[in-house]
Every structure is written in structure tokens, then in C-alpha cells.
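Peer 1: requesting a structural model of the entry that follows:
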Amino acid sequence: MEASLTSSFFMIFSGAAVLASIALYTRQPLLIAYIALGAIIGPYGTGWVTDLKLLAEIAEFGIIFLLFLLGLDMQPKSLYSTLKKATVVALLSSLAFAAIGFGLAYSFGFNSTESLIIGAAMMFSSTIIGIKLLPTTALHHRYTGELMVGLLLLQDIIAIFVLLILFSMSQGEFSAANLLRTLVALPALIAIAFAVVRFVLLPMLTKFDRFHEYIFLLAIGWCLGMSEAAHSLGLSAEIGAFLAGISLATSPISQYIAINLKPLRDFFLILFFFSLGARFDLSVLADILVPAILLAALILILKPIIFRYLIHSMSETKKLAWDLGFRMGQISEFSLLIAYVAAEMLLIGREASHLIQATAIISFVVSSYIVVFNYPSPIGISDKLRRD
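Peer 2: Alright, predicted model coming up:
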């Protein structure tokens, strides 16, 4: 008998609270707990929660709000400064990581399209893990935090472009016409977004800024409205949400909106990562375990080395370069999103999708332990390393 939505939510959030406690005690990022919970109580585990279609649709809001808040943090001036400083590092490192992923996947018999997508999924580092394990003082007041956030933002922009290309492909075939339509629709949507914000939203926010509930509703409406507009133009809802955030970033009230929407984002992200874990078919694990371990090992070893040399080439110190290299030594939640989108569009098979997911989980766990045992973090293993 299928559990009701209320019962499913009870099992998900109660179970998440238990596993999150264990994750914190073992110095792990919380998203590992949510993925593990999905694998345990999902249809391939105990089968306590089986209505994944509905939960997956609800979980989509998590990614929509994640990208909306990411856009809100992208101030045009600081973004321009970061682009000048770190673009070469972001591009060269992304190409190197993509080549590593493509080469290993192709050598294990995946076809060219699957190998390209697996390679693309290796390009990014986790914004969630990177920021969560960076001391707040370093994040807000030191150059280390500024440079790392800049590199992560640049990777996020590259990830958005990769998603654009994925949405321009159908049934494994790349369509130049689809990509051209996408590239035409994107600037049109950007122009519309900034015009609406300037002439409609900002005057309304200024007039009614005393009513906090109104600001909350307007922000959510704008985010979801842009998501729907993007979808209707052949783009993705996630890209629309990202543009909604960027267009509001210059508003003096953008940080207030970001702070107040974070709990809502976290609620849906729990469902998103749970649904990823629940969709992980454990019967496929035997087929992809060896390539997943090898790929994760390559990423965990080579990412810090590549970042170290590229960042040091920017005239940064070796100590800073190694610090950032290890903090960004895993793959990203965007990698999971790429795997999910590509599988939904039938661009990759189950084995390729599960390879990306397994590699992500392994890299999340090992990378977190490397940082916690060797670098300052809010959950450092010793008093010397524990910093907030």
C-alpha cells in the first residue's frame, strides 16, 4: 500500500533529522544524509516511500530556489571583478576535469555522448560543501573566501551553459537549431527581466517595503514567473529562476529576500537530494562501482593538484592554492542535476547516470574528511582547526 503524502513527509523529515545528526557527529555535509535516506527508505531500499514522481516534482522547487538565491548573490560589480581575476583558472580547470571524466568513461565502454556528459559533470566543485566548510570569517572578511566564492560562481555560470546545451539536445541528437533558438531566447528573457525589475518590481518594493509578507510573496512570484517564462521559451525553469535572481541582485532589498527564502530553499533541497538517493538503483551499483571508485579517486587526487598550479600561477601563495584546491576537490550538486536532466531527456543510460551519482557521493564524503582533518572549518576535528 502506497504511503500518503503526509506519511511520506513524516518519514522523510524525521529520518533526515536522525541521519543529519549522525552526519554532523561524523563531520559530513548534511546532503549526504538526505541522499542516504533516499537510498534506505526509497523503492530500491525498504520501499517505505514509493511515490517518487510527485516528490521529484516537488523537489524541483529546491533547485529553482537554489539558483534564484545564487543569482541574488551575484552583484554585477563584484561579478565583473571576479571574472577578470579568475576566468582563466575556471575555464582551464573545467576543461581539464572534463577531459579526465571523458577519458575514463570512454575507456569503460560508454558511448561518446555519455562520456561527454560524464566529463561535463566532473567540471564543477560543490558550492554547498565549499561554503559550508569555509569558516564564516574567511568567507566574509578574507581574500580566501572571496577567491573561492568567485571560482564557484564562475563554475556555476559554466554549469548554466552546460544545462543550456543539454536542453538543446533531444533523444541523444545535438540540434544546432535548438541551440540557436535557445541563444536567441536567452538575451530576450534577460532584457525582459531587467526591464520588469526596473519599471515594475522596484517601484512596488519601494512603495510597500514595510509589508514583509508582500515582499516574500512578490519574490516567490517573480522567481516562479520567470521560471515559467523560461520554460515557455524553450529554456529550463532553473535558468529562468537564475535570471530572476540576477535581475533583482542590484536591489537594496535583495539580501533581505535571500535570507528569508533560505529556509524555503532548504526544505525543497532536502526533498531534491532525498529523491536523488531514492532513484539510485542499488542493483546497478555492481556494474559501475569500479569506474566510480576510479573516477572519484582521479578527481580527488587531480583536482587539488590542478587547482594548486593554476591558482599559484595567479601569483597566489602555495599555501592558499593548496587550501582552495582541497576545498574544491569534489564534484558538485550541479553534477547530480546534470545526471538527472540528461537521464530524463534520454541522453544517457542508467549506468552513466548512476556513475555520476556514485562518483559525486564518494567525492563528497572523502573530500569533506580531507578538509575537516586538515583545514580550518566550522566542524573541524580539533579545537585548533575549528573556526566559525
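Peer 1: going forward, measure contacts and count neighbours with C-alpha atoms only.
Peer 2: Fine.
Peer 1: ok, the residue in the chain sticking out farthest from the centre to Leu201 distance?
Peer 2: The outermost residue of the chain relative to its centre, with distances by CA atoms, centre = their mean, is Lys207 at 34.8 Å. From Lys207 across to Leu201, the span is 10 Å (CA to CA, to the nearest Å).
Peer 1: with Pro29 instead?
Peer 2: For Pro29 relative to Leu201 (CA to CA), the value is 36 Å.
Peer 1: over to Gly62?
Peer 2: Going from Gly62 to Leu201 by CA to CA gives 23 Å.
Peer 1: could you report the neighbour count for Asp156?
Peer 2: Asp156 has 20 neighbouring residues, counting by other CA atoms under 10 Å.
Peer 1: another for comparison:
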Amino acid sequence: MAAEASNSDLIQVVALLGAGVIAVPIFKRLGLGSILGYLAAGLAIGPFGLKIFSDSAAILHVAELGVVMFLFIIGLEMQPSRLWGLRKQIFGLGVMQVGVCALLLTGVGFLTGFPVSQSFVAGAGFVLTSTAIVMQILEERGEMSSPNGQRMVSILLLEDLAIVPLLAAVAFLAPVAAGHAETTWATRLIDVGIGLGSILGLVIAGRYLLNPLFRILADSQAREVMTAAALLVVLGSALAMQLGGLSMAMGAFLAGVLLSESTFRHQLEADIEPFRGVLLGLFFLAVGMSLDLRIVAANWQMVAFYVIAYMLIKAFGIYLVARFLKSSHRVALERAVIMAQGGEFAFVLYSSAMAVGIIDGQANAILTAIIIISMVLTPLAIVALRYFTPAVEQTLDGVELAEDLQGSVLVIGFGRFGQIASQPLLLRGIDVSIIDNDVEMIQAAATFGFKVYYGDGTRLDILHTAGAGRSRAVLICVDKGDVAVRIAEHMRAEFPLVPVLARAYDRGIAMDLIQAGVDYQLRETFESALAFGQSTLEKLGVDEEDAAEVIQDVRQRDAARLDAQLAGGLQAGRGFMKGNMPVPAPLTPPRRPGRAMDEGTATVLGQSVTVEGNQN
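Peer 2: Next comes the predicted model:
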């Protein structure tokens, strides 16, 4: 019997891992995001799918630790100074959005015939946006540090903190809703005091105990002990808050903030990250399993109505607040769609409300289904927004177009490479015309005194108006290899007498540029890597002259390989080159004039090769 139980547990573990591994890549490939993949996978293996799991609530209880660890990681990134810098957004924008949306959503419940207390609990739960979903979306899109991303993070932080007063509000509403007359004001104040005491105790422990603790553990040189201590801090903080009647996630977040300026911050983040990723995926799988399709089917009209009504009204409230605070229409609309769903903290709030009698079990199940469906619909709503919203058009306000430029040298592309390449020309007093198609870069360059014109070098008409035909030389400094090749081909076809010098991304692009007829090409990392290698040799004690000879030998051999490849002898080699990696070839040791080379061996790309004697 024990073996059968063990096999059953193993099957469930394999099912969880397999469902995530299969579903998430498929949904990401379809552009729907990993979250929807986890939710769909959970639904497939849950009680209403393949029935591999029957008790999704138990899994959800464990999986909530993923959200706890996720907020600990967020806290580590939120130094107190940074939080203080975001105070206006957290307590200004955040409070305004939570307040407006809570009022609107409470009104939806009240106007559809529910008591004020139940309407408030249902609406307030839906106000609490899914931190996990929004942070995952921002992380996948690389917008965590963008201004709009920072505002959304600030709102999420305020909503996470809002669970404290909301749970207190549930405690205050309970006697009225459930008829618990024995609950006194003293009891309520004691509960609030316990919560505040838990926060104060955690702050004191974090301020005076955690750093000395990790310093002692670091001296032990035991990596597994540090990992265990990191888990202890996260879970212990969460437990302390839970025992105080507050949110586990809030405790983990506070612990992260208190450790954010610690010298052990990066070590803690590295130790927690693997657990956070796995458990967060497990959380979304459990949420998918928790969707009770029987209740949805029995009350589908109510569920559908409130999902649509809550999401639309909440989106409207978010958009209204964003526009009131001077955000653009596009930014406000994007924020409204991304944050229109309910969140995982709603489950905590609804469970607490059910425990004290504000709502019954069926209402809790219906509200939970509404939250889950809204979470499922969020990735689809983002896809729809991307489909129906036109692409962002760059505004050319304050930017001059490239027309009738008269410079002696035309520089196309003014990124890091172009900025450095143009400096020697400017210092010699050479008249340089510069074009780029990145408006933000042009505006930034203007603040440093550079005159950069807007123009796309891949267009022949722009090359004509930018003066490419009149230039003494054209420098192609764009960062995209295929774009550089297209510009070079235009130059060869239209202005064959104008010297063209080009930046190459890698060896393959360098060959394409040579075939396109450029007069000079340079792989963007080649010379800097050679200088780096020469400095390394000198640090290792190699004589400066010998080191320079080695670098010159590498340079000559690279040129010879490139010529051989262009001649067709090693064209197939491009299939197994990575970036600037050449085809392995025997190296000759450095030699001074008049000195015969000795025979020996050298290691090239991990292979020992024979170095032959003097062939001159």
C-alpha cells in the first residue's frame, strides 16, 4: 500500500512538471505568455480535466509560497531609498487608483442587488491586481524599469499593503454581517494592535538581527546553510505576518526590503530564485486547477456578467486615474488592460470574509471563479490590445530631416560606435554630417551639442538628400548587420566612387560587406578584443614588444583566414562560426626579426596543435 501511495505521489509530481513543460512553450510560441500556459495546464490535469488531482486547494496552499518568494525578490530590489523616491507614486497614484476602483466596483455589486458589506468585499478583492501576473508580464516584456512599469510596480506595492486595512475592514464588518454581537471594540483594537506589533517586530528583527546572522553563517563557508537561512528568513517572515493576522506575502516583502541594502542581497537573491520560479509556476497551475467548472456551469450567466462588468469597470477606473494624472492615452489604455484582472490576494480576502460570515461558501466559489477567469483573460486582452492598437509612431517634433546636407563625411548611425568614430574627424575640423533614425537618440545627442539629422540610410532618396554622392567618405556605423549590408549595396550601386567604411557585427557580416564593395570594414569587437588580449599578456609578464608581436600575428592570421573564406575555400566554415569565432588554425609563436622560430605545441580552442619551424 505504501508503494502504491508513493507511485501515486510520483505520478502527480511528474504530471505537474510535464504539464508545465509542455504547455508553457506552446503558449509562449503562440504569443499568449507563460501564465496562460500554466493556467491551461492546471485546468487540464485538475479535477475537471484528466482528474490527476482531486484536491487543488491543498496544492494552492503550498503554491502560495511562490507568491511569497516572488514578493521577497521584489523587496530585495526595493531599497528604502528607492521606495522613498517612489512614495508619491505609491501613496498618490496607488491610493487614488485603489480608492476609485474600490468605489466603482462596490457600486456594481450594490446596484445589482447585493448588501453593501458583500458588495464591498467582492469589489475590494477584485481591486487587488495579480502581482504575479503583472510582474511576469513586465519582466517578459523588459519593461520593469520603464516609467510606466515603475508606476505599475508602485500601484502593486500599494495594493499589496492594502490587504492589511482590507482584512481589518472584514473584521469590523463581520459582527454586522454575521450577527456576532460578542465581538467588542476592544477585540477589534487588539487584533489591529497584534498586526501592527507583528510589523514592528519584523522591522526590528530585520534591522538588528538579520545582517549579523548572515555574517556568522557566511563565515562558516557552508553554501547549503546560507540557502537554508535564506528560506528561513522568507518563510519565517511570512509566518510571523500570518500569525499576526496579516498577509504572508507582506511579511516576505518587508523582509526583502529590510535586506535590500545588505551586503548579502545578491547571494540571497541567487539562493531564492530557483525556488521562486518553480513555486510561482506551481501557483498558476494550482489556480488553473481551482477553477470549479460545476459552479461556473451552474451560474454561468452571473459569472460571465461579473467578469465582464468588473474588468470593464476596473479598467475604466484605472484609465480615468491615469488620464487625470496626465498619462497619455496609449499609456493609460495599456495600464488599464494589463491591470484589469483580480489577483491572488483576493482569495485570502474572500476566505477571511467567508470565515467570519460575510459571504457563504457558494459565493466564495463564484467570486474565486470570477477572479480566475479574469486572470485567464488578461493575456488574451493584451494580445487583442496589441492587435487593435496601431504601432507607436515616432514624433519628429524638434528633429530636423536630412535634407541638402553638405558635410565632407557622412556618418550613418550615431550610437556608441558612431559617436567614437566621429570624434577624430571632429577634432581635425572635418565637416561631418550625421543621420540616424532613432528620435530619442537624436534628442539626447542634441543635449550634448551634437547636430544629428533624422534619416533612414537604407532609403536611396535619403542617401541622396543627405549628400552621400558629394561626400569624400561615407561611414556606416549602424548596429544591425543586415541594415549595414543594405546601405553598402545602395552605395555601390548609386555612388561607386565614394569611399565607404563600415562597421561589421561579426565575421559573416564582414564578408557580406566586403562582397558589397566597401573599402574598409571592421568587426565591432575585433580591435578592442585584441587590445584586451595584449593587456592580458602584459599583465601575465609577457614583454610589451613580444605581446605586440603576438597581437600582430593574430591580426595577420585573421586577415588571411578572411581572404581564404572569401576565395571560397572556407565558405562552409560560416556554418559553424559563432560571432567573431574563426576556423581553428595552427598558431605560430611570436618572433623577433632575425630570430628563428622553435618547434613546439600551442593550444588553440582547446586543441593541442603542432607549431612548425620557420617557413620563410
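Peer 1: more crowded one of Gly62 and Leu201 of the first structure?
Peer 2: Gly62 (23 against 19).
Peer 1: tell me the residue in the second structure aligned with that one.
Peer 2: Using TM-score structural alignment, the partner of Gly62 of the first structure in the second structure is Gly66.
Peer 1: tell me if I am right that that match is in a helix.
Peer 2: Yes. Looking at Gly66 of the second structure with DSSP: H, G, I helix; E, B strand; the rest coil, it is inside a helix.
Peer 1: isn't it up against Ala286?
Peer 2: No. Applying CA atoms under 8 Å as the test, Gly66 of the second structure and Ala286 come out as separate, 11.1 Å apart.
Peer 1: show me what counts as buried in the longest helix along the first structure.
Peer 2: Across the first structure, the longest stretch assigned as helix under DSSP state H is helix 76-107. Across helix 76-107 of the first structure, burial judged by 16 or more other CA atoms under 10 Å covers 82-83, 86, 89-90, 93-94, 96-106.
Peer 1: can you check stretch 206-225 of the first structure too?
Peer 2: Quick answer for stretch 206-225 of the first structure (16+ other CA under 10 Å): 215, 218-220, 222-225.
Peer 1: and which of the residues you listed is nearest to Val49 of the first structure?
Peer 2: Nearest to Val49 of the first structure among those, counting by CA to CA, is Leu224 at 27.5 Å.
Peer 1: looking for the alignment partner of that closest one in the second structure.
Peer 2: When the second structure is aligned by TM-score structural alignment, Leu224 of the first structure is paired with Leu235.
Peer 1: show me the contact partners of the helix or strand where its match lies.
Peer 2: Counting by DSSP states H and E, the element that carries Leu235 of the second structure is helix 223-243. With contact meaning CA atoms under 8 Å, 6 or more residues apart in numbering, helix 223-243 of the second structure is reached by 68-69, 72, 195, 198-199, 202, 214, 217-218, 247-252, 255, 268, 271-272.
Peer 1: filter these to the buried ones?
Peer 2: Going by neighbour count (16+ other CA under 10 Å), these have 68-69, 72, 195, 198-199, 202, 214, 247-252, 255, 268, 271-272 buried.
Peer 1: just the ones of these in helices?
Peer 2: Among those, the members falling in helices (DSSP H) are 68-69, 72, 195, 198-199, 202, 214, 248-252, 255, 268, 271-272.
Peer 1: what stretch of the first structure does stretch 409-416 of the second structure fall on?
Peer 2: The aligned range for stretch 409-416 of the second structure in the first structure is empty, by TM-score structural alignment.
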